[in-house]
Each structure stands twice: as C-alpha cells, then as structure tokens.
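Student: Sequence and predicted structure, then a few things I'm wondering about:
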Amino acid sequence: MKGDVSQIVLAILTRETGEPLERWTFDIHVTEAAPGVLEGTAPSKPDSEIQSEIRAILKQISSAITFLPDHYDPTTFKLLAYTRDNGEVPVSEWVGSDAHLLPAAEAQQVKLRSFSTDLHRIEAMVAYRYTGDGA
C-alpha cells in the first residue's frame, strides 16, 4: 500500500451510542519529488526543519485541550484509513466503516498546522461537537 493512503482519521465516539464527538483528520498529499531527491543527490529539506514542523503540530494537538469540550461519558475511538481511488487495498485485511461525520449544525472545525517532507504534505484538522450549551 505504498503511497495509497490519502487520509487518516481518528474518530472519538461515545461508547454507549457510537455518536461522534471529535474527528481528527490528517490529509496526506503525495508530492512529486525533485529529481535526485530519492537517489540522495539533490538537496532535500533538512531533517531538523521537518522535525521542527512535526513538533509544532504535536504541540498544537496537545494544546487543543484548551478549546475542546470535556467528555464526561465513557468514549472509544476508531482509526480510519482512506485510500486513493487507484490504490491497491488488500480487501481481506481491511473492513469498510462509517465515516463518523459530525452533524454540520453541531460541529466546529479548527484547521491545524501542516508539515511537509520531500515526498509528502500533511494537513490536519479537528472537528468537534459543540452545541453551545456547555456539553
């Protein structure tokens, strides 16, 4: 499945009803590498810069506690992997799933930082249930 995954989603759900509370989305864009990058002959983005970008997004994710609503009832999660239309997916190893989308009228969305390597660009976003009543 090399390069076939286009999106990873972490869905936080109520354990009792399976209702989505949060949906963390990580879009994976495969970029065309500059000639020589794969062979190691062209200058690539420094590892230190990539690591700095990853640290920044991890810091933003961990600080999301400041705006995300508290969940008092037991929760569970599902990890979803979306593949490209032309991707080769070993059907025997994967199962279909509900997208666990939040109702638009009750959802807030926050775009998170992105980061890139020579081969990928990752864009992140969190959607969470917000009804305005403190729940």
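Tutor: Arrived safely. Everything quoted here is computed from the prediction, not taken from an experiment.
Student: all contacts plus neighbour counts: C-alpha atoms, from now on.
Tutor: Fine.
Student: all strands for the chain, in order.
Tutor: For the chain, the strands defined by DSSP state E cover 5-14, 20-30, 75-83, 107-116, 120-129.
Student: burial measure for K59, as a count.
Tutor: By other Cα atoms under 10 Å, 12 other residues sit near K59.
Student: Check it against this one:
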Amino acid sequence: TFELLIYTDRNTSIPEGWDESGPQFVINSADIKLRSFSTTVHRVDHVISYKMTS
C-alpha cells in the first residue's frame, strides 16, 4: 500500500476524490531522495519514505 502526498499552492483546484490534509510523517522511516527536475515555472522534488519494520 502507498499514499501520495502532493504539495500545491493554496489556490490550486483539488481534483474530485482528493482530500486536503496537513503534512504526514512516517515514524521510524528510511527516506530515499530521487532525482529532482525543474522547468522554467516549477521545481519538482521526489522523496520516498519507507516504514522500517525492525
């Protein structure tokens, strides 16, 4: 199972079926940063957080 957490500007329209929430943190996690990319308008950073079981 996985969840997507997407940060947007406050005035961005949210698609139907999506919920608004605050930051979500995975306790006891390992984070992997993936390659970022930029356009002339946006910068996108990717991080995967895996919950450690032991």
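Tutor: On my side now, so go ahead. Keep in mind that what you see is a predicted model, and the values were worked out from it rather than measured.
Student: returning to what we had before: let me have the strands of structure 1 in JSON lines, extended by mean neighbour count and distance to P90 of structure 1.
Tutor: What follows is the strands of structure 1, written out as JSON lines (neighbours: other Cα atoms under 10 Å; distance: least, Cα to Cα, whole Å):
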{"stretch": "strand 5-14", "mean neighbour count": "19", "distance to P90 of structure 1": "12"}
{"stretch": "strand 20-30", "mean neighbour count": "21", "distance to P90 of structure 1": "20"}
{"stretch": "strand 75-83", "mean neighbour count": "16", "distance to P90 of structure 1": "11"}
{"stretch": "strand 107-116", "mean neighbour count": "16", "distance to P90 of structure 1": "27"}
{"stretch": "strand 120-129", "mean neighbour count": "19", "distance to P90 of structure 1": "23"}
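Student: So which of these is nearest E49 of structure 1?
Tutor: E49 of structure 1 sits nearest to strand 107-116 of all these, at 9.4 Å, using Cα to Cα.
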